[in-house]
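1. Model the following, please.
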Amino acid sequence: MYFGDSEHLAVELFNGRIRISYDVGNHPTSTMYSFEMVSDGNYHKAELIAIKKNFTLRVDDGPARSIINEGSNEFLRLERPMFVGGVPEDVAKDAFSKWHLRNITSFKGCLKEAWINHKRVDFVNAARTSRTRAGCGGDEPAMPARPHALQEDGAHEPDPCVPNPCARGGRCVREAGSRSDYTCRCRAGTAGAQCELRTSVGGAPVITQVKLPPRKQIISNVQASPAAPAQKQYPEEAPAQPPAGGACRKEATREFITEGSCRSRRPVRGARCSAKASGTPGGCGRALCCAPRKTKKRKIRLVCADGTRYTKDIEIVRKCACGKKCPRNTPFIH
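-> This next block holds a predicted model:
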């Protein structure tokens, strides 16, 4: 479903999930994906609720996801028609170039019913229809399949890789035996489902930081995790007692968490573990290091240059201590 221009609402199937793009005129555009995978051949129920700059998605009466298109504009103002199941070629190209839609192939499947503002949509009397018919395959007698059949308008089956949906020079590869699924093979230095993210050396996100003067209250260290699952905690093995004078302690910092072209909306307060003892070089002593002893997970939101947003897991270090378990020297460990 798509309607709008620069201000818009887009609901599409992308990589097996429902993708939402919502913009009431407040840059950047707000986006989110459903928790559930819905490309499984079964019927699913999707509830879409737009209230001012807030948008909520719920699939199969499960947990709801919400986004807020922050800014001065309160309402979505639209003058263009709403498209369901597909969009005309000129509208599709424009929406794709603006990142409103990431999959501009038409919906292939059955839509049992649709309701807008408690009114059922009458698709039979729609202002414009193309390659649709009443009824669903599971509700009617099966029709014999015809391999390599043409569409009703005489056009060949569309190729999901035309135009190329992969950004930054990525190569689109159509999935074998599928009419709409594809995979983006990204070039070195890029990542993401459509190669939309830039990565640093080794594929790790980049962290920039600004030191703050010491503060009296307890400030936790921020430890960013890779896009994969968050780093697991492990118990220290025979931790040594810190030398007198507080050799292993925390230093206050503020950090922007960045990943490719995406960055946290504001600096995140934290503290890094540092081995310093007054008048004693080396801090924790031989074969020991000052490292996080106790951590706590937290979620932060990152905003990308193209307007997309997503949530990322980080780890907050609550306590530092000298021990034999030393973390690897990566951009994620302080």
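2. Going by C-alpha atoms from here, please, whenever you check contacts or count neighbours.
-> Fine.
3. what's the span of stretch 4-18 from first residue to last?
-> Taking C-alpha to C-alpha, to the nearest Å, stretch 4-18 runs 19 Å from one end to the other.
4. cool, stretch 257-275 as well?
-> For stretch 257-275, the end-to-end distance is 24 Å (C-alpha to C-alpha).
5. Buried residues in that stretch, which are they?
-> 257-264, 268-275 (16 or more other C-alpha atoms under 10 Å).
6. Find the pair from those with maximum spatial separation.
-> Distance extremes for those: the farthest pair is Ser261 and Ala275 at 33.1 Å, using C-alpha to C-alpha.
7. next up, for comparison:
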Amino acid sequence: MKGRTFACKCAARYHGKYCQNKIDACYGEPCLNNATCKILQDGRFKCHCVKGFEGDHCETNIDDCTFNKCQNGATCIDLINSYECKCPVTHIGRFCEVKMEFCSNKMNPCENKGVCVRQALSYRCNCLPGFTGTNCTINIDDCEHNLCKNGAICVDGIQSYKCECISGYTGRFCELSPMSSNYYPNTSPCHAHSCEHGVCHELGSDVFCKCSEGYTGKRCEQLRAAGYVHDDSFIALEPFSASPDGNLTFTLITTASIGVVMYYGDNAHLSIELYNGRLKISFLHDGRPHRIEIYIKGITLTLKIDNHEPQTIVNSGPEEAFILISKNFLYVGGIPTSVAIKAITAFHLKQPHSFKGCISDFYVNGVVVDFDKAEQKERVLNGCFKSVDLCSGVQCYSGTCTTNSSLSNGYICHCPPGYSGTHCQRREIFCAKEKFHYHHVEGNCRSTEQIKNSRCYGWCGSDSKQCCTVVKSKRRRLKMHCRDGSTTSQIVRIVRKCQCTAEAACRAT
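-> So this is what the prediction gives:
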């Protein structure tokens, strides 16, 4: 026997030079999705799957939608050992079997006296002034652009606000300091001086008024600048006559591409609107001040912008001259809804959007207009500002607002995942993966390289973080390096797919 060699032919389940090692068929955890691994007599393994999975390694999520009971065009969403019916907007219920009777006595979602209007597949709420939102639940924050001064507190109302002044300050916007009224010494020149919309300051033996935003005049008595940031904003001036001659001049600043600048009249009318960034002949949505001059004489109308070459049109209609005598208001910066409907129907305007920006130094037939004495002012700010932020007053809810002059309203809301709508006001059901890289740490050991994994995030109808969960994963063995210099391995779960669960607590209501 000397000099001879031998080899052992091992029986099933054993290995090694002398067949001394028993094979662990379940080494490496080959069974997925929480399945149980069982070693068989012949050295192989068998995976016992949890409900909802099948396959040699329990890797396949059984399609529970094969025999679903979803009704009325609903979409079946396969879950783990169950399914969910995603209903169209017209139905609700576990299987979408209940039809939603929008705007009925039993189902009127509009709040705060909003009017419910039934539509083909849904509904619309026409909100009263001062409210917004899908169901008119949101009181528009009128304090967003408040003019309260000197530490005053703005108190939001319904389509209005008021300023609560700190001790000593007065005025509509608390703009008058304690020294602006009866607090001046008897010897002060300001004691007998009245600054209507400003604060009196001494200058030697003389005085001057420092005016609040938009006001001018020796006593700050005239409001000559108005800011437009809200929808449905306008100023209504007293009727204006341009027969046979008349003129209008004003300065505007805007970055929006459309908006009603001025509208006047009924059958015989004069309309000036910004459309695609143009006011008849020039691009004006650059955020800079532009002086507009309009002259009416006989049958000709002349438009002049920034003292450039004037453009003239001649009335080719049956009338011998432009006759603009109306009992209606001269609207500046926008028009009321009722007037807009008539103007669009009569083809006087292309669109009824409110102007966004500033209008100042408005002259009618050579006389400057005091906006404070206007017949009506709706949602207009006092004064113009150095720059016009079209995102001011825009509530994008969970999103962010950026200006975009190519759009009709001059801005766009960028919605995060799970939100939609013009102002990101609609919350959508979604469940997604968020990828990240990290070093796995277990005790005093750390993975030798970074791994790529994911976490589930989203909204499934409930704010619970347990509703958007992992439905598919794989296991990966990592090489670990420990502080004592040794090496080891660790199995981690790598997320492959996330999905909303079917639990009742997680369903959208």
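8. What's the TM-score once they're superposed?
-> Scored against TM-score structural alignment, normalised by the length of structure 1, the superposed chains reach a TM-score of 0.39; 142 aligned residues with a C-alpha RMSD of 3.0 Å.
9. nearest to Cys320 of structure 1, of the buried residues of stretch 257-275 of structure 1?
-> Using C-alpha to C-alpha, the buried residues of stretch 257-275 of structure 1 come closest to Cys320 of structure 1 at Cys273, 5.9 Å.
10. ok, now how distant is Phe3 of structure 1 from Glu12 of structure 1?
-> On the measure of C-alpha to C-alpha, Phe3 of structure 1 and Glu12 of structure 1 end up 12 Å apart.
11. the more surrounded of the two?
-> Using other C-alpha atoms under 10 Å as the criterion, Phe3 of structure 1 and Glu12 rank with Glu12 on top: 25 against 20.
12. so that one makes contact with Thr31?
-> No: applying C-alpha atoms under 8 Å as the test, Glu12 of structure 1 and Thr31 come out as separate, 11.4 Å apart.
13. Check the contact lists of the two and give me the overlap.
-> Arg19, Ile20 (C-alpha atoms under 8 Å, 6 or more residues apart in numbering).
14. still on that earlier bit, just the closest of the buried residues of stretch 257-275 of structure 1 to Ala191 of structure 1, please.
-> Using C-alpha to C-alpha, Gly260 is the member of those that lies nearest Ala191 of structure 1, at 8.4 Å.
15. For burial, what's the neighbour tally of the closest residue to Tyr215 of structure 2 other than its chain neighbours?
-> Counting by C-alpha to C-alpha, 6 or more residues apart in numbering, Tyr215 of structure 2 lies nearest to Leu223, which is 4.4 Å off, once chain neighbours are set aside. For Leu223 of structure 2, the neighbour count with other C-alpha under 10 Å is 24.
16. same check, this time on Ile207 of structure 1
-> Ile207 of structure 1 has 16 neighbours, counted by other C-alpha under 10 Å.
17. Check Val91 of structure 1 too.
-> Counted with other C-alpha under 10 Å, Val91 of structure 1 comes out at 16.
18. ditto for Glu442 of structure 2
-> By the criterion of other C-alpha under 10 Å, Glu442 of structure 2 has 11 neighbours.
19. mind checking how far the closest residue to Ile305 of structure 2 other than its chain neighbours is from Asn247 of structure 2?
-> In this structure, Ile305 of structure 2 finds its nearest non-sequential neighbour in Ile292, 4.8 Å apart by C-alpha to C-alpha, 6+ apart. Between Ile292 of structure 2 and Asn247 of structure 2 the distance is 11 Å, computed by C-alpha to C-alpha.
20. Am I right that Lys93 of structure 1 falls within a helix?
-> Yes: using DSSP: H, G, I helix; E, B strand; the rest coil, the assignment for Lys93 of structure 1 is a helix.
21. and the gap between it and Leu57 of structure 1?
-> 26 Å.
22. who has more neighbours, the two?
-> Taking neighbours as other C-alpha under 10 Å, Lys93 of structure 1 and Leu57 compare with Leu57 leading, 23 against 15.
23. Figure out the helix or strand that that one lives in.
-> strand 54-59 (DSSP states H and E).
24. helices or strands up against that strand?
-> strand 46-51, strand 65-68 (3 or more C-alpha pairs under 8 Å, 6 or more residues apart in numbering; DSSP states H and E).
25. Return the set of buried residues in it.
-> Buried residues in strand 54-59 of structure 1, counted by 16+ other C-alpha under 10 Å: Asn54, Phe55, Thr56, Leu57, Arg58, Val59.
26. can I assume the fourth one is in contact with Ala50?
-> No: under the contact definition of C-alpha under 8 Å, Leu57 of structure 1 does not touch Ala50, with a separation of 9.1 Å.
27. still on that earlier bit, my guess is the residue nearest to Ile305 of structure 2 contacts Ser282, does it?
-> No: between Ile292 of structure 2 and Ser282 there is no contact under C-alpha under 8 Å: 10.7 Å.
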